[in-house]
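A.B. asks: What follows is a predicted structure for the sequence shown.
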Amino acid sequence: MRWIIFIFIYFLINFYSFQSLRTITRSNWVLIGYVIVSIAILVNLIYQLSQPNPEGGFTGGRGYAIGFMLAFMAGNLISMLFMFGEDIGRVIVAVFQKVTTPAESFSLPSRRKFISQIAMGIAAIPFASLLYGMYEGRYNFKVLKYTLHFEDLPDSFNGYRVAQISDIHSGSFDNKKKIEYAIDLINEQEADTVLFTGDLVNNLADEMTPWTRTFANIKSKDGVFSVLGNHDYGDYVSWNSDRERLANVQAVKDVHAKMGWNLLLNEHRFIEKNGERIALVGVENWGTGGFKKKGDLDKAGQGLSPGDFKILMSHDPSYWQEKIKTDPNNYQLTLSGHTHGMQFGIEIPGWFKWSPVQYRYENWAGIYEEFGRYINVNRGFGFLAYPGRVGIWPEISVIELRKGPKPA
């Protein structure tokens, strides 16, 4: 039934785009070509989603099928809005003419060619953008730099630089050179430490097999520290037994060790300089809306005091809203990921930032401050489901810690 409803809506939307195209051109080849493409995209999606998928997720052919459908539907929806609006106007004009001249028969005015041209022109923007996001945008890595000031930062850590990456989703990658370039980009930042905030894989530990050596090349003076994200627990796969699922989770944890990363599971470590120290705290995933809740902030911070300077890694930013930002143990800086910025949006740095994901998450991309405490939500390193990024590019965050009050 869901497929029937979807197919009906799909062809209804396409009908309006077809009408728009027919107003612009009378070429039967163009119209036939449009119909063939419409049917091919739908058939491919149904075929890909009907295939066995023991690994779960939406990668490979499934991901591209979803991507092409999103691009095609986005353009057609824009076109439909214009055409539907014109239809309302046509009906109003026809009714008015019938009322004012009863002797005349009721007839709709013809569609206006320039309206169809505008509709198709604007519709081409999201269509082309989503295709670009699939072929270029997903590897369009950006380094975003921030400077944060803390009065309680130990003097020895003034100028300390933290690089953050998140949401690798290694099972989605298909271009080793692009990933190697991104690893080089991380190392070029010469950060004092690199912190990874979860979702190493889409579902299975084996997804990291081709990439373990590549990510093991990430270097920093004080090492790489990491936490788990919701996808690292393998909850989106149908396992034969719970024992099999737990074995996969352990294998994911083992990959961190193979790469030389320090995985923090509701625990903390200290970094010391000149007799002073800061704490790196890592909690397991905790998220609202049905996501896994294994994070235990109290356990992770056991033994720490409010006076200790702390950097907390928590994959899902909803934990910051739920508990971290008001916790009496005073977590000065939290690093999260998870949202991907929905891999789609519009950003004009310093001026404007929008993505549909903001209606789901209060903290979804970049730096936020409440109660004198900060959170950075990394936009993610990889991609999932839609195999691309538009406007919300893959991110490497670099945060410099500075001693002193926040500048006015």
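C.D. replies: Yep, that arrived.
A.B. asks: C-alpha only now, for contacts and for neighbours.
C.D. replies: OK.
A.B. asks: just the helices in the stretch 1-150 of the chain please.
C.D. replies: 2-24, 28-50, 60-100, 113-135 (DSSP state H, counting those that start in this stretch).
A.B. asks: in the second one, what's buried?
C.D. replies: Buried residues in helix 28-50, counting neighbours by 16 or more other CA atoms under 10 Å, are found at Tyr34, Ser38, Ile41, Leu42, Asn44, Leu45, Gln48.
A.B. asks: Check which helices and strands that helix is in contact with.
C.D. replies: Here helix 28-50 touches helix 2-24, helix 60-100, going by 3 or more CA pairs under 8 Å, 6 or more residues apart in numbering; DSSP states H and E.
A.B. asks: right, so those: which one is the most enclosed?
C.D. replies: For the helices and strands packed on helix 28-50, the largest average neighbour count (mean count of other CA atoms under 10 Å) is found in helix 60-100, namely a mean of 18.
A.B. asks: the inter-axis angle of that one versus helix 28-50?
C.D. replies: Interaxial angle, helix 60-100 versus helix 28-50 (axes from the mean of the first three to the mean of the last three CA atoms, to 10 degrees): 130 degrees.
A.B. asks: Now do helix 60-100 against helix 2-24, angle only.
C.D. replies: Angle, helix 60-100 to helix 2-24, by the same axes, to 10 degrees: 60 degrees.
A.B. asks: returning to what we had before: could you dump the helices of the stretch 1-150 of the chain to a markdown table with distance to Arg389?
C.D. replies: Putting those into a markdown table (distance: least, CA to CA, whole Å) gives the following:
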| stretch | distance to Arg389 |
| --- | --- |
| helix 2-24 | 23 |
| helix 28-50 | 20 |
| helix 60-100 | 10 |
| helix 113-135 | 5 |
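A.B. asks: For Phe11, see how far away Val30 is.
C.D. replies: Using CA to CA, to the nearest Å, we find Val30 at a distance of 18 Å from Phe11.
A.B. asks: what's the answer for Arg379, then?
C.D. replies: Counting by CA to CA - Arg379 and Phe11 are separated by 34 Å.
A.B. asks: dropping in the other structure now:
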Amino acid sequence: MAFFLILFVLLLLLPDAYVWLSFVRGTSVLWSVLWWLPSGLALAALGAAAAGWFGNGLVRIFFFVLLCVAVPKLLFTVFSLLGRGIGTFVHGAAAAGHVAGIVVAVAACGAFLYGSLYGWKRLVVRQTDIVAADLPEAFDGYRIVQFSDLHVGTFGRDDRFVRALVERIVAAEPDMIVFTGDLVNASAAELDPHLRSLSRLRAPDGVYSVIGNHDYCEYGPHGSPDGAELDFEEVKRRQRELGWDVLLNESRTIRRGTDSLVLLGVENVSRPPFPSRGDLRKAMSGVGAGAFTILLSHDPSHWRREVLPETNVRLTLSGHTHAMQFRLGGFSPCGWVYSEWEGLYREGDRMLFVSSGAGGTAPFRLGAWPRIEVLTLRRGTR
């Protein structure tokens, strides 16, 4: 972790130093101050968070400066240095590198501004068919709406996005609604402005949720040693007040006449540094070997580590990745971290569906727009 922190600070400051030495030094003091100010704000926000002064305002400042200022500066520096390097052999390449750097930096800044101001509000409803040969006949055409990673604290007291999300989910007329974790950022109190809207979520077979790493409320300051655990209990209590069935390493059976499917839900199962409290064996206790099972598990890496090798679970629904809130076509840097990070994956007759989520710890999305997933179960073969 220390290595990545040092690398991040270097990537933040070295482009500033290069441009200042090459183009800004010698101008007015005001220009120098303005040039270094964004990086100073980003470092101050990072230091405050490291000291435990976590807040949504700090997160907003940090990510805005990072995306809309630091990354464009880095891109300009790369093109400028590349032009200077080529310029030792090709006349005029240095000037061309500067111009190309400015164009790329301005384009990146514009794209990231769009993602920061509008992209995170661009709610998309995606329809996906989940086809399985052994799906009980009565569930052919069964509609599940999945939403994930809402992170309501990022919206503050503004309920407009959550209200629009709920309206779109209700309009989809699902048989069941599932939420696959990370309802809050760091505190149960973040839910207060959004409880009225979220309470409107209803479906014939219920609303079910599982716990994500943020729901343990371990990322914010607390007034007592057991503050995070008390906040976590409050997150669960408020979900239950909404009418949601919080699955804590448990199962539920959904029936249609003589047919049935089993819904499993585990607490978060992750790799460090994320907490891991899930117990899949406990959730599956008493579930028949021939049951058609759907598992809610926040982190998709759980699928390959335990679900595939140790169970016969047919469909796993996850979130967590956000697709890093950035996607260009089929590319996202999330693919460097997670082998399954968005959409439907198959291994034989086993399936994993990963939602890129609806929210995020920072109000930014570009390409990986906020999503509501409408999953229709189909009986048959692909």
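C.D. replies: Sure, I can see it. Worth saying up front: this structure is predicted, and the values here are computed from it rather than measured.
A.B. asks: what's the TM-score here?
C.D. replies: Here the superposed chains carry a TM-score of 0.90, computed using TM-score structural alignment, normalised by the length of structure 2; 379 aligned residues with a CA RMSD of 2.9 Å.
A.B. asks: before we move on, back to that, the helices and strands packed on helix 28-50 of structure 1: which one's closest to Pro126 of structure 1?
C.D. replies: Nearest of the helices and strands packed on helix 28-50 of structure 1 to Pro126 of structure 1, taken as CA to CA: helix 60-100 at 5.8 Å.
A.B. asks: Pick out the residue nearest the middle of structure 1.
C.D. replies: Closest to where the C-alpha atoms of structure 1 average out (CA atoms, centre = their mean) is His340, at 1.9 Å.
A.B. asks: Now which residue in structure 2 aligns to it?
C.D. replies: Counting by TM-score structural alignment, His340 of structure 1 lines up with His322 in structure 2.
A.B. asks: Its match reaches Ala362, doesn't it?
C.D. replies: No - between His322 of structure 2 and Ala362 there is no contact under CA atoms under 8 Å: 11.1 Å.
A.B. asks: how about the strands in structure 2?
C.D. replies: Listed from the start of the chain, structure 2 has strands (DSSP state E) covering 124-132, 143-147, 176-179, 207-209, 244-246, 250-256, 259-265, 293-296, 315-318, 343-347, 350-354, 371-379.
A.B. asks: how about these, which one is nearest Leu66 of structure 2?
C.D. replies: Using CA to CA, the nearest of the strands of structure 2 to Leu66 of structure 2 is strand 371-379, at 24.2 Å.
A.B. asks: so how far does that closest one sit from its counterpart in structure 1?
C.D. replies: Following superposition, strand 371-379 of structure 2 is found to deviate from structure 1 by 0.7 Å on average (mean CA distance after the TM-score superposition for structure 1).
A.B. asks: so that strand matches what in structure 1?
C.D. replies: By TM-score structural alignment, strand 371-379 of structure 2 lines up with residues 395-403 in structure 1.
A.B. asks: what separates that stretch from the chain centre, distance-wise?
C.D. replies: 20 Å (CA atoms, centre = their mean, to the nearest Å).
A.B. asks: Same check on stretch 189-197 of structure 1?
C.D. replies: That offset, for stretch 189-197 of structure 1, works out to 20 Å (CA atoms, centre = their mean).
A.B. asks: tally of neighbours for the closest residue to Ser20 of structure 1 other than its chain neighbours?
C.D. replies: Computed as CA to CA, 6 or more residues apart in numbering, the closest residue to Ser20 of structure 1 that is not its neighbour in sequence is Ser116, at 5.0 Å. When neighbours are defined as other CA atoms under 10 Å, Ser116 of structure 1 has 23 of them.
A.B. asks: what's near enough to touch Ser116 of structure 1?
C.D. replies: Ser20, Leu21, Thr23, Ile24, Ser79, Phe82, Met83 (CA atoms under 8 Å, 6 or more residues apart in numbering).
A.B. asks: Which one of the strands of structure 2 lies nearest to Leu328 of structure 2?
C.D. replies: Taking those one by one with CA to CA, strand 343-347 is closest: 14.8 Å.
A.B. asks: With structure 1 overlaid, how far apart is the closest one on average?
C.D. replies: Looks like 0.7 Å for strand 343-347 of structure 2 (mean CA distance after the TM-score superposition for structure 1).
A.B. asks: Quick one: residues in contact with that strand.
C.D. replies: With CA under 8 Å, 6+ apart, strand 343-347 of structure 2 has contacts from Met351, Leu352, Phe353, Val354, Ser355, Ser356.
A.B. asks: And the fifth one, what's its match in structure 1?
C.D. replies: If I follow you right, that is Ser355 of structure 2. Aligned partner of Ser355 of structure 2 by TM-score structural alignment: Asn378.
A.B. asks: Ok, Ala70 of structure 2 next?
C.D. replies: Ala70 of structure 2 maps onto Met73 in structure 1, by TM-score structural alignment.
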